[in-house]
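1. this one's sequence-less:
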């Protein structure tokens, strides 16, 4: 074939494609159908032959074809009935994850008549997805000193369905210390927040277990859950407390040096550093400090030197228990020394010599 013939052939093909394209553009959208997603393969979509007035003979002669742009063919033409049917099970969320309205397009080409018809098939959403949280277990740490009405952001649930089948509401169950608030985001999305409704007390409850539910608007509604565990962190809200307001002990004066005379005990309901108790003695008299020693860790009071009942028969000490913060408690320790027979009797005689006459009468001084 000569060059002129080849050029003429190319012009004919270009003209043919131009006519087909014009016909496709003119006919685009002439047929519109809708089907729910997840329909089984071979499900009815529309009666193409009836809607376009096509003869079933043309369909049986295979001169009519369905053409789709993508790699996957979702529709086919049933030659005997002229019905458009599904060629695959269609998942709307897989095809149109970020699109509100999911529309698939194909062309019906009638070869003998050089006609092209556009077909639009809208894939309707069904409630086939449950709202889900990225994490099924949510851990929160909260100080017991946290002020009521404080808010904490919670993870949002995701539901790929659309419309009423998508996420519609949140609900919180647990205890009276917490409530739920839902804020509207810029795009209209719902953002759940945990609200502290009642002051926390770690000594009352160190943990709180909550359940966050996300529900869609389907009929019946589908629900996804996430568990929330709130760990309450300690605050220094408890002072040490002595087991006794006053300790009284009686010891003999000959008790050995180094003996533990009494041990004071205080406890703190806090944990960690705030719960560690140390003891100290108020320096009211140097004499007591010389005689007694208080162990700051154990609260044991030991004897530093020998007691002497004749020197002192009773001592009063003031002991403090304090935590690592500024909280403390005070108790009184009374040590009574009992006498021991450690001293021999002493006879003291004093005399004065006077002269008495031999003839002095009886009773004279």
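-> Here it is on my side, so go on. Because the structure is a prediction, the values reported are computed rather than measured.

2. when you work out contacts or count neighbours from here on, use the C-alpha atoms and nothing else.
-> Will do.

3. check contacts around residue 174.
-> Neighbouring residues of residue 174 by C-alpha atoms under 8 Å, 6 or more residues apart in numbering: 208-211.

4. just those now: which is nearest residue 313?
-> residue 208 (55.9 Å; C-alpha to C-alpha).

5. got another, please set it beside the one above:
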């Protein structure tokens, strides 16, 4: 008695959902092995081909092993950018050669890991403010703001005074986390009409940007 095979099995993956992690600076052309599908049928009814759909950043390469088996690989076709897309959703299909053909699928979710490829950027190159000389000590004169689209510590911005005169350093204080510039002691128009500060914003990866702050003191009738 010879039992002939019929196409009664669908190609299947061990896991229906696969998650991969890639740095956004991964070089195009890089290859990543994908899980194989299994079909217990034989001959033409067994697994015949793979196909990938879902994203222009990736393509599929199928390698033939010395054992005659085929091995799918994910190929990075286009450079990644986490700030543009933090995740990519793909669908891997495995088909047999039956009539009609049966197809099994696995979903691939690619998580893009952040690299420090963006420097902080101030909202303005020069900040200007005019304040009366009788403004209260402790007041916030202005806030500088820099943004960094990177993730985690790569996107955390700290502010510092890059250049400041000794006299001005006793009058103004820059808060490193908020970018607020506060008044530490009373102003006196007769002692100084204007002050120039150079502030720096730096992220956790060491990239930075600079901006100038011009503070003008206006006179009040205090004499």
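-> Arrived safely, thanks for sending. Remember, predicted model here, so these are calculated numbers, not experimental data.

6. nearest to residue 224 of the first structure among the contacts of residue 174 of the first structure?
-> Comparing those against residue 224 of the first structure with C-alpha to C-alpha places residue 211 closest, at 10.3 Å.

7. which residues touch the closest residue to that closest one other than its chain neighbours?
-> Spatially, and ignoring its direct neighbours in sequence, residue 211 of the first structure is nearest to residue 227 (4.6 Å; C-alpha to C-alpha, 6 or more residues apart in numbering). Neighbour list for residue 227 of the first structure: 136-138, 209-212 [criterion: C-alpha under 8 Å, 6+ apart].

8. could you rerun that using 7 Å?
-> If you count contacts by C-alpha atoms under 7 Å, 6 or more residues apart in numbering, residue 227 of the first structure has them with 136-138, 210-212.

9. show me how to select, in ChimeraX, the buried members of those.
-> Restricted to buried positions by 16 or more other C-alpha atoms under 10 Å, the ChimeraX selection for the contacts of residue 227 of the first structure reads:
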select :138,210,211,212
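
10. so which of the contacts of residue 227 of the first structure comes closest to residue 158 of the first structure?
-> Closest to residue 158 of the first structure, out of all of the contacts of residue 227 of the first structure and judged by C-alpha to C-alpha, is residue 136, at 12.5 Å.

11. the closest one and residue 224 of the first structure, how far apart?
-> 9 Å (C-alpha to C-alpha, to the nearest Å).

12. now residue 159 of the first structure
-> Distance of residue 159 of the first structure to residue 224 of the first structure, computed by C-alpha to C-alpha: 10 Å.

13. which neighbours do these two have in common?
-> Counting by C-alpha under 7 Å, 6+ apart, the common neighbours of residue 159 of the first structure and residue 224 are 130-132.

14. so who does the residue mapped onto residue 257 of the first structure from the second structure touch?
-> Applying TM-score structural alignment, one finds that residue 257 of the first structure aligns to residue 137 in the second structure. Shown in contact with residue 137 of the second structure (C-alpha under 7 Å, 6+ apart): 183-186.

15. among the residues you listed, name the buried ones.
-> Buried among the contacts of residue 137 of the second structure by 16+ other C-alpha under 10 Å: 183-184.

16. strands - which of the contacts of residue 137 of the second structure land there?
-> residue 183 (DSSP state E).

17. reformat the contacts of residue 137 of the second structure as JSON lines; add distance to residue 157 of the second structure.
-> As requested, the contacts of residue 137 of the second structure are exported to JSON lines (distance: C-alpha to C-alpha, whole Å):
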{"residue": "183", "distance to residue 157 of the second structure": "22"}
{"residue": "184", "distance to residue 157 of the second structure": "23"}
{"residue": "185", "distance to residue 157 of the second structure": "27"}
{"residue": "186", "distance to residue 157 of the second structure": "29"}
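
18. check the contacts of residue 137 of the second structure against residue 169 of the second structure and report the nearest one.
-> Looking across the contacts of residue 137 of the second structure and measuring by C-alpha to C-alpha, the closest to residue 169 of the second structure is residue 184, at 9.2 Å.

19. am I right that residue 221 of the second structure sits in a strand?
-> No - for residue 221 of the second structure, which was evaluated using DSSP: H, G, I helix; E, B strand; the rest coil, the result is coil, with no strand membership.

20. that one maps to what in the first structure?
-> With TM-score structural alignment as the criterion, residue 221 of the second structure pairs with residue 341.

21. buried sites along the helix ranked longest in the first structure?
-> Scanning the first structure for the longest helix, with DSSP state H as the assignment, gives helix 3-27. Neighbour-count burial for helix 3-27 of the first structure flags 20, 23-24, 27 (criterion: 16+ other C-alpha under 10 Å).

22. same check, this time on stretch 262-274 of the first structure
-> Buried-residue list, stretch 262-274 of the first structure, by 16+ other C-alpha under 10 Å: 262, 264-270, 274.

23. dump these into TSV; add distance to residue 147 of the first structure as well.
-> Putting these into TSV (distance: C-alpha to C-alpha, whole Å) gives the following:
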residue	distance to residue 147 of the first structure
262	43
264	36
265	33
266	29
267	27
268	23
269	21
270	19
274	20
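
24. tell me which entries of the residues you listed lie within strands.
-> 262, 266-267.

25. pick the one among those closest to residue 144 of the first structure.
-> Nearest member of those to residue 144 of the first structure, counting by C-alpha to C-alpha, is residue 267, at 19.6 Å.

26. contact partners for the counterpart of residue 36 of the second structure in the first structure?
-> In the first structure, the residue paired with residue 36 of the second structure is residue 156, using TM-score structural alignment. Going by C-alpha under 7 Å, 6+ apart, residue 156 of the first structure touches 133, 191-192.
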